[in-house]
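A.B. asks: Sequence first, predicted coordinates after that:
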Amino acid sequence: MNDDDQPSHPARALAAKWGKHLAFDRRRSPHTVRAYVATAHRFLDFLGRHRGEEIGRFSLLNMHAADLRAFLADRRADGLGAASASREMSAVRGFLTFAAEDAGNLPQLPRTRAPKRPKTLPRPASPDDALALAEEAGEGSDGWIGARDLAILLLLYGSGLRVSEALGVRASALPLGQALRVTGKRNKTRVVPLLPAVREAVSAYVTQCPYPLKGDAPLFVGARGGPLSADLVRRAVRGARQRLGLPDSLTPHALRHSFATHLLGRGVDLRSLQELLGHASLSSTQIYTDVDAARLLDVYRHAHPRA
């Protein structure tokens, strides 16, 4: 069924309505909305094949655990990994919850176990590697573009920002002080500290940038003066990483991980780190205790004569 036919189909119209709810009421990102709605349509396609009947919106109120398990098995057979399958099931459950509430019913979803996700830890860079990466990226391009790349990467490492948060900073934030208000996921704002080296790098970029940086315009702009793409930041990091011989795990987002791990290692408590990172829940921040423990164990193994 193509997209033009979907609004006339009650269940697919409900999926479109759910997408609007996610975007405007839940303030989810456009990428998340597209992914979740696509999952809803995949689920409807599967149910039609699985049950051998057309799936209407009220069919979604009569789900069984066997239906969800069969959908999960079908997706895993397509090669979907455990982490992706877990996200897919989360989207399906969200869609079914919305379907029940839209019909005026209390959601009563069958219990199913999500695939066990392998526990992975962020790989932080050492302070020397993080700074070397930023400086090399700054030297990899001439003039103001190099100054821009240096300023962005120092901001990621020095303040723990996501790439999207750094690119979302407006020129109205100038001149920078000792702290910066940023907008993170779900439009939540927080205040992050700015180190003197970060302020100096941003100031140097602003001085060299040939385009006016005023008002609501982006602080960091592309070569033609428009909004800067996150892909260009990743490309600059990839080039610098290769020239320095650093591991592929040292991505722009790894600089944020490094910020968190290094602060934790210096005694910052989890609640404060949660605020600095903009995590909605403390459980998201607690992974860094595992990162720090892994780092300490690695140091021990390399240093202890009996290790």
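C.D. replies: Sure, I can see it. If you're wondering where the values come from, they're calculated on a predicted model, not measured in any experiment. Residues are numbered from 1 along each chain as shown.

A.B. asks: hey, let's count contacts and neighbours off CA atoms from now on
C.D. replies: Noted.

A.B. asks: So residue 127 versus residue 259, what's the distance?
C.D. replies: 9 Å (Cα to Cα, to the nearest Å).

A.B. asks: Who has more neighbours out of those two?
C.D. replies: residue 259 (24 against 14; other Cα atoms under 10 Å).

A.B. asks: Who are the contact partners of the more buried one?
C.D. replies: 157, 158, 159, 160 (Cα atoms under 8 Å, 6 or more residues apart in numbering).

A.B. asks: And for the first one, the neighbour number?
C.D. replies: Put plainly, it is residue 157. Residue 157 has 25 nearby residues by other Cα under 10 Å.

A.B. asks: so what secondary structure elements neighbour the helix or strand containing it?
C.D. replies: Assignment of secondary structure by DSSP states H and E places residue 157 within helix 143-159. Here helix 143-159 touches helix 127-139, helix 163-167, helix 196-208, helix 252-265, going by 3 or more Cα pairs under 8 Å, 6 or more residues apart in numbering; DSSP states H and E.

A.B. asks: most tightly surrounded among these?
C.D. replies: Of all the helices and strands packed on helix 143-159, helix 252-265 carries the top mean neighbour count, a mean of 22, counting by mean count of other Cα atoms under 10 Å.

A.B. asks: got the buried residues for whatever helix or strand comes next after that helix?
C.D. replies: For helix 252-265, the succeeding helix or strand toward the C-terminus, using DSSP H and E, is helix 270-277. Using 16 or more other Cα atoms under 10 Å as the test for burial, helix 270-277 gives 270, 273, 274, 275, 276, 277.

A.B. asks: ok, back up a step: closest to residue 45 out of the helices and strands packed on helix 143-159?
C.D. replies: Residue 45 sits nearest to helix 163-167 of all the helices and strands packed on helix 143-159, at 33.5 Å, using Cα to Cα.

A.B. asks: now for that closest one, which elements pack on it?
C.D. replies: Short answer (3+ Cα pairs under 8 Å, 6+ apart): helix 163-167 packs on helix 143-159, strand 179-183, helix 230-244.

A.B. asks: Put together JSON lines for the ones you listed, with distance to residue 199 on each row.
C.D. replies: Shown next, in JSON lines, are the helices and strands packed on helix 163-167 (distance: least, Cα to Cα, whole Å):
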{"stretch": "helix 143-159", "distance to residue 199": "8"}
{"stretch": "strand 179-183", "distance to residue 199": "10"}
{"stretch": "helix 230-244", "distance to residue 199": "19"}
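
A.B. asks: Pasting the second one now:
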Amino acid sequence: MQWSIHLARDRRRSEHTVRAYRATAERLVAFLTLHWGERIDRAGLARVTAPDLRAYLAQRRGSGLSNASAARELSAVRGFLDWAGGIGAAPRLKGPRVKKGVPRPISPDEAVGLASDVAEESDEPWVAARDWAVLLLLYGAGLRIGEALGLTGAVLPLGETLRVTGKRDRTRIVPLLPPVRAAIEDYAARVPWPLTPDAALFRGVRGGTLDGGIVRARVRAARARLGLSDRTTPHALRHSFATHLLGRGADLRALQELLGHASLSSTQVYTGVDAAHLLDVYRAAHPRG
């Protein structure tokens, strides 16, 4: 589909985003085919009206779509229709109201304990070292899981900072704390494949690029063993990195740079995180909380 090519080549969207947006476009076309009783081509998409979109969203909501998911679906549909008919072609339609969620951090002890538990489950020393290094990167440097797995052997030998390529190919420099650097170096010394500059730094058991799904599955298993919340995901480690820095007086602009956020508003959510975390602590400790 040309829409997918446009997203990947021109908009530089991630593989996951391209896959999700393509699925949305295919669902819309299938709906319109039944709704209008005719074959839908690119020119036909220019005839989509606000009532058509409301009918489509009503169908999707009938399948159990939440407000947040419906809002994302509408955003993807608008992008598809603007691509098909030109900017502004998509009908203006107010999306469902979405209560802005506040990321919930985990404590430093929980973060380190989670990484330790994941590592200790592996019988292969190099795999244990790999899992420990990946999770420490998420918590100790605030990387997204995709950013960590996108690193190549070109980062070796390590220095005091790391150049990271984030969303839409934006690059940033993040400091490497000594424990994080030591974990990566230990893994690099153990991995059974050569870490060439053009190959993935973190490898799967067969030598290919480590899949993010494997990391998520290992974290799910570890949080069950440790009795941690379902919100304890690899991405929660990044949230915790941000929250703990902010709680220790980090400047919001500096935190924006460290996280690779395009706008400050994306970073400002962590001011709510810190307040929520402190309130949780207060309620747990105060006899009348």
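C.D. replies: Happy to help now that I have it. Quick caveat, the model's predicted, so the values are computed rather than measured.

A.B. asks: Next, the TM-score between them, please.
C.D. replies: Laid over one another, the chains give 0.93 as their TM-score (TM-score structural alignment, normalised by the length of the second structure), with 288 aligned residues with a Cα RMSD of 1.8 Å.

A.B. asks: re the thing from before, minimum distance to residue 219 of the first structure: which of the helices and strands packed on helix 163-167 of the first structure has it?
C.D. replies: Taking Cα to Cα, helix 143-159 is the member of these nearest to residue 219 of the first structure, at 9.7 Å.

A.B. asks: gap between that closest one and the chain center?
C.D. replies: 20 Å (Cα atoms, centre = their mean, to the nearest Å).

A.B. asks: check contacts around the counterpart of residue 265 of the first structure in the second structure.
C.D. replies: Matched to the second structure by TM-score structural alignment, residue 265 of the first structure sits across from residue 247. Neighbouring residues of residue 247 of the second structure by Cα under 8 Å, 6+ apart: residue 274.

A.B. asks: so how far is the first residue of stretch 102-114 of the first structure from its last?
C.D. replies: With Cα to Cα as the measure, stretch 102-114 of the first structure spans 25 Å from end to end.

A.B. asks: Can you give me the neighbour number for residue 70 of the first structure?
C.D. replies: Neighbour count for residue 70 of the first structure, taken as other Cα under 10 Å: 14.

A.B. asks: I should have written residue 170 of the second structure there, sorry.
C.D. replies: 11.

A.B. asks: show me the contacts for it.
C.D. replies: residue 260.

A.B. asks: That one corresponds to which position in the first structure?
C.D. replies: Match for residue 170 of the second structure (TM-score structural alignment): residue 188.

A.B. asks: What lines up with residue 83 of the first structure in the second structure?
C.D. replies: By TM-score structural alignment, residue 83 of the first structure lines up with residue 68.

A.B. asks: residue contacts, the residue nearest to that match when sequence neighbours are not counted?
C.D. replies: Of all residues beyond its chain neighbours, the one nearest residue 68 of the second structure is residue 98 (5.6 Å), with distances taken as Cα to Cα, 6 or more residues apart in numbering. By Cα under 8 Å, 6+ apart, the contact set of residue 98 of the second structure is 67, 68, 71.

A.B. asks: Which of these fall in helices?
C.D. replies: 67, 68, 71 (DSSP state H).

A.B. asks: Of the residues you listed, grab the buried ones for ChimeraX.
C.D. replies: The ChimeraX selection below is limited to those of these classed as buried (16+ other Cα under 10 Å):
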select :68,71
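
A.B. asks: between the ones in helices among the contacts of residue 98 of the second structure, which is closest to residue 32 of the second structure?
C.D. replies: residue 71 (19.1 Å).

A.B. asks: Surely that closest one touches residue 93?
C.D. replies: No. If you go by Cα atoms under 8 Å, residue 71 of the second structure and residue 93 don't touch, sitting 10.7 Å apart.

A.B. asks: Please convert the ones in helices among the contacts of residue 98 of the second structure to a markdown table, extending it with distance to residue 230 of the second structure.
C.D. replies: Converted to a markdown table, these look like this (distance: Cα to Cα, whole Å):
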| residue | distance to residue 230 of the second structure |
| --- | --- |
| 67 | 20 |
| 68 | 19 |
| 71 | 23 |
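
A.B. asks: Residue 147 of the second structure: which of the ones in helices among the contacts of residue 98 of the second structure is nearest?
C.D. replies: Distances from residue 147 of the second structure to those, taken by Cα to Cα, are shortest for residue 68, at 24.6 Å.

A.B. asks: mind checking how far that closest one is from residue 95 of the second structure?
C.D. replies: 10 Å.

A.B. asks: and what of residue 133 of the second structure?
C.D. replies: 41 Å.

A.B. asks: Please identify which of these two sits among more neighbours.
C.D. replies: Between residue 133 of the second structure and residue 95, counted using other Cα under 10 Å, residue 133 has the larger neighbour count: 26 against 16.

A.B. asks: What's residue 120 of the first structure aligned with over in the second structure?
C.D. replies: So residue 120 of the first structure corresponds to residue 101, using TM-score structural alignment.

A.B. asks: right, I mislabeled it, should have said residue 52 of the first structure
C.D. replies: Match for residue 52 of the first structure (TM-score structural alignment): residue 37.

A.B. asks: can you tell me how far its match sits from residue 29 of the second structure?
C.D. replies: On the measure of Cα to Cα, residue 37 of the second structure and residue 29 of the second structure end up 11 Å apart.

A.B. asks: Next: residue 183 of the second structure.
C.D. replies: Counting by Cα to Cα - residue 183 of the second structure and residue 29 of the second structure are separated by 48 Å.

A.B. asks: Excluding covalently adjacent residues, which one is nearest to residue 167 of the first structure?
C.D. replies: Per Cα to Cα, 6+ apart, closest to residue 167 of the first structure is residue 220, 6.2 Å.
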